[in-house]
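Peer 1: how would this look folded up:
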Amino acid sequence: MIKVKITILFLILITSSCVSNKDIAYFQFDEIEQSAVSNNFKTIFKPDDLLQITISSVDVEAAIPFNLPAVSFSTTGLATGTAKQQTYLIDSKGEIDFPIFGKLKLGGLSREEAFKMLKDKLSPDYIDNPTINISIANFKVTVYGDVKNPGTFTIPNERVSILDAIGLAGDLNISGRRDNVMVIREENNKKVKYKVNLLSNKTLTSPVFYLQQNDVVYVEHNKARIQSASSNSNTSLFISVTGLIITIVSLLTR
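Peer 2: Purely as a prediction, here's the structure:
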C-alpha cells in the first residue's frame, strides 16, 4: 500500500507542475520583419498630462516671462519662489494656461507639433529662434495581473517598451499567459484594447510595443492557475477523502 500512496502523490505532483517550454519562452514564433521594426516612438499629449515647458534663448531677459517658477505662500501671505519649475496641467479640453498666450490646446498634439505651435507664437515677436523643451512630469504606466510585482511605475524619460514595463513588474509568473497580454490605451477619449502575443516576434512591430503615458498592461492567468485558485477551497476535503479511501482499501486487502 505504501507503493500505491507514493504513486498517487507522484501523479498529483506531475499533473499539477507540468509546464511546457513553448508556453513560456518569449519570441519563439514568426520571423522578425526587420523592415517594420522601428526605434521611433511618438508621444501624444493627453488630458491630465502634467507638462514641464522650458523656453530658452540667447536673450535671457526675453525668455524670463515664459519660464515662471512655482511659488508657495507663507503664513504671512508672501509668495516665495522655489527651485521647482512651473508645470502645466492639460485639462479635459486639452488646454493649458500658458504665460502671455493664455489658453493653448496641446492635447492631441505630438511633441513636434507642440514645438511648432510654440515656436510660431514666440518667434519673431517675442523671442528670436527660441529653444523649446517639453517633458511630461507624470508619465507613468501600470502593469497588473499575473506578474511578480504589479503596480504603477513612473517613467523619467518617456520611452518605455512593453518589455521594459514587464521588467519593472518583475516579469510574468510561470502561470501568466504570454500569448494574450492586453494593453489598454486611451485614444480620442476612448479606451482601446490591444492584444500582444509575447511568444511571437511580431510583438516587436506592434503599435503598442512602445507604451504611451497612462497605458495599462494586463497579464491574464492561464487555465491551470484559475483552476488551481477555484479548487484551493476543496483541497483539504480532497486530501481527507483520498486518505480515507486509501485506509479503507488497506483494511479490505489485509
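Peer 1: When you work out contacts or count neighbours from here on, use the C-alpha atoms and nothing else.
Peer 2: OK.
Peer 1: just the strands in the stretch 51-200 of the chain please.
Peer 2: 69-73, 79-85, 87-89, 95-98, 102-105, 131-136, 140-145, 151-154, 176-187, 190-196 (DSSP state E, counting those that start in this stretch).
Peer 1: of those, which approaches Val60 most closely?
Peer 2: strand 131-136 (11.4 Å; Cα to Cα).
Peer 1: Please provide the structure for the following sequence as well, for comparison with the first:
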Amino acid sequence: MRKSRIYIFFLLSVIFTSCVPTKDLIYLQDKGNSNNEVVTAAKQKPYRLQTNDILSITIKAIDPKLVEMFNGTVNQGMVNITAEGNYFNGYTVDDHGNIRLPILGEINVLGYTAEEVRIKIEKMLYEQFFKTEAGIFVVVKLAGFRYSIIGEVASTGTKIIYQDRVNIIEAIANAGDITVVGDRKDVKVIRTYPQGSETFSIDLTDSNAVNSEVFYLQPNDNIYVKPLKQKTWGTGKTGVESLTTILTLFSLVTTSLILLQL
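Peer 2: Here you go, the predicted model:
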C-alpha cells in the first residue's frame, strides 16, 4: 500500500513538473512592480543607417517632368512592393556607406537617419538644380522593416514588415507567435552596431517589458526564442500529454520485465 502511494505521488509530481504553467504563457502580466498611472515615453532611438540597408527614395515636384531624370525608371508607374522588388529597385548602402542616385551620383548616408538623408537630398537638389518655386518633395524610407527570428516560434526566418516602427510583440505575431514550449521570460534580441553587436534579454511575461530598450526593434535585429526545459524532457506540454507519455513508458517497462521472466 505504501509503495502504491509512493508511485502515485511520483507520477503526479512528474506530471505537474513537466507541464508548462499558465503564468509562463501569458504576455505582459502585472507582477506587482508596475504603475499603471504613470505613462513613460517609449525608449526608441532613431535608427541610423548601416551598410546593406536598402532605401526607397522618391523625388517629386509641382511639375513631375522636372524630376523624371532623378527618379530614373525606379519610381515611374506603380511598383510592386515585394522583397524582390525592393532589392532590385531600391538603393543599397554599399560597403563605403554610399548610395548612388541618378544625376546626383554617390551620397554618403552611413550613420544618418532616413529623415537626415531626406534633408540632405533636398538641399543638394535646391543648391544644384532647382529654385524654391519648383516645390521639391523628397520621400526617404527604409524598403521594409527587416528582422530575423529563430527558435521556438511558428515560422522562423527573415521577415519584412512594411511600417516604420515595429515592437517585439508585433514581430513575434508576424512569425506566428511563440510555441507553447518557447521561453517567453528570456527572449534574446541581438542588435548590430557599426562597432559590433550586443545581446539583450527581455521578459515578455512582465508588463514592464514595454519599458525595455529592445521592446521597439531596430531594422536588422535578430530574435532568438529558446526552448523551455519541458521540451528537453520530452514529456509533453500539458498534463494529458505528460500522462500519456508516462503510461506508455510504464507499459513498455512492464512488458519488457514480463518478457524477461518468461
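Peer 1: Would you pull the TM-score for this pair?
Peer 2: Scored against TM-score structural alignment, normalised by the length of the first structure, the superposed chains reach a TM-score of 0.76; 234 aligned residues with a Cα RMSD of 3.6 Å.
Peer 1: And the strands of the stretch 51-200 of the first structure: which comes nearest Asn21 of the first structure?
Peer 2: strand 176-187 (11.6 Å).
Peer 1: any idea what Val117 of the second structure aligns with in the first structure?
Peer 2: Aligned counterpart of Val117 of the second structure in the first structure: Ala114 (TM-score structural alignment).
Peer 1: gap between that match and Lys46 of the first structure?
Peer 2: Using Cα to Cα, to the nearest Å, we find Ala114 of the first structure at a distance of 12 Å from Lys46 of the first structure.
Peer 1: And Gln227 of the first structure, by the same measure?
Peer 2: For Gln227 of the first structure, the distance to Lys46 of the first structure (Cα to Cα) stands at 40 Å.
Peer 1: sorry, back to before: can you lay out the strands of the stretch 51-200 of the first structure as JSON lines showing distance to Cys18 of the first structure and mean neighbour count?
Peer 2: Formatted as JSON lines, the strands of the stretch 51-200 of the first structure follow (distance: least, Cα to Cα, whole Å; neighbours: other Cα atoms under 10 Å):
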{"stretch": "strand 69-73", "distance to Cys18 of the first structure": "58", "mean neighbour count": "13"}
{"stretch": "strand 79-85", "distance to Cys18 of the first structure": "54", "mean neighbour count": "11"}
{"stretch": "strand 87-89", "distance to Cys18 of the first structure": "51", "mean neighbour count": "19"}
{"stretch": "strand 95-98", "distance to Cys18 of the first structure": "54", "mean neighbour count": "18"}
{"stretch": "strand 102-105", "distance to Cys18 of the first structure": "55", "mean neighbour count": "14"}
{"stretch": "strand 131-136", "distance to Cys18 of the first structure": "45", "mean neighbour count": "16"}
{"stretch": "strand 140-145", "distance to Cys18 of the first structure": "22", "mean neighbour count": "20"}
{"stretch": "strand 151-154", "distance to Cys18 of the first structure": "29", "mean neighbour count": "15"}
{"stretch": "strand 176-187", "distance to Cys18 of the first structure": "14", "mean neighbour count": "19"}
{"stretch": "strand 190-196", "distance to Cys18 of the first structure": "25", "mean neighbour count": "14"}
